[in-house]
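A.B. asks: Okay, sequence plus prediction incoming.
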Amino acid sequence: MAGKFEIYNDKAGEFRFRLKAANGQTILASEGYKAKSGAENGIESVKKNAADPACFEKKTSSSGKPYFVVKAGNREVIGASEMYESDAACENGIKSVMTNAPGASVEDQTA
C-alpha cells in the first residue's frame, strides 16, 4: 500500500487533511480549513513541494521534542508532523513525506 492523504472533518466542522504512510502512521497533518477546497489545495501544495528539501523546516516544541513543518512556495505552513523522540526520527519523518506525498492517493472521508 502506498501513502495516502485523507480529507476529514474535525470536531469544529472544519476540513483537514493528513498524510499517512504505507504502514498507516500519520506523518503530516494540516490546519483546519473552512472549505473542502482549502484542504484539497493544501494537499496539492504538499504533493508539489514535498520533493524540495527547502520546503521543510525542523523545529523544536516547547517540551523540547523535534518536529517539522512543510511550507508552500509562499512560505506559509501547510502541514506539521507529530513530535518525535529524536532528531534522527524527525529526519526519517521528513524522508517519509518526501517519498509518500508526491504519488499519494486522496481519500475523502467527509461524504
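C.D. replies: Cool, the structure landed. These numbers come from a predicted model, not from an experiment.
A.B. asks: contacts and neighbour counts: CA atoms only from here.
C.D. replies: Fine.
A.B. asks: who are the neighbours in contact with the residue nearest in space to the middle of the chain?
C.D. replies: Nearest to the mean C-alpha position of the chain, by C-alpha atoms, centre = their mean, lies Leu28 at 2.8 Å. With contact set as C-alpha atoms under 8 Å, 6 or more residues apart in numbering, Leu28 has these partners: 18-20, 79-82, 97.
A.B. asks: one more structure, for comparison:
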Amino acid sequence: MGTFLVSKRKNDEFQFVLKAGNGQVILASEGYTTKAACENGIESVRNNSQVDSRFDKLEAKNGKPYFNLKASNGQIIGNSEMYESVAARDNGIESVKNNAPDADVKEDL
C-alpha cells in the first residue's frame, strides 16, 4: 500500500510525495504555503488519479518520458520523475492510480 509523506521545504512550504509500497516516490507535489492546502492537494490526488484524462503524458527536452497529474481546473497537482521508457512511465501512472486512493498520510515535519 502507498503512503503520502508530508514534509516541509527549506523555504517553509509544505509538500507531499506519494510513495509506492516499495518506498519509491511515484508523484511529487508543488509547494504549499499552508499544511491545510497541502492536505487538500492530497485529496485532489486521491480523486483525480482515478480519471485517465487527468494524466498528461509528456517528454522532457532530453527525451525522457514523465507525467503530470492535473486537477479538473487544469492545475498541476503532482509530477513524476523522469523515466527511461514510455512503458516505465505508464507503469508509474498505474502505480499512482493503484496507490493514491487508499494511501496512508504520514508527516515528516
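C.D. replies: Great, that's in hand. Computed from a predicted model, the values in this text were never measured in an experiment.
A.B. asks: Let's have the contacts of Leu28 of structure 1 in TSV, adding secondary structure.
C.D. replies: Written out in TSV, the entries for the contacts of Leu28 of structure 1 read as follows (DSSP: H, G, I helix; E, B strand; the rest coil):
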residue	secondary structure
Arg18	strand
Leu19	strand
Lys20	strand
Gly79	strand
Ala80	strand
Ser81	coil
Glu82	coil
Val97	helix
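A.B. asks: ok, now which ones touch the corresponding residue of structure 1 for Thr3 of structure 2?
C.D. replies: Correspondence of Thr3 of structure 2 to structure 1, assessed by TM-score structural alignment: Lys4. Contacts here follow C-alpha under 8 Å, 6+ apart; on that basis Lys4 of structure 1 touches 19-22, 100-101, 104-107.
A.B. asks: hang on, the earlier thing: ok, the residue nearest to the centre of structure 1 to Glu82 of structure 1 distance?
C.D. replies: Separation of Leu28 of structure 1 from Glu82 of structure 1 (C-alpha to C-alpha, to the nearest Å): 7 Å.
A.B. asks: again with Glu31 of structure 1
C.D. replies: 13 Å.
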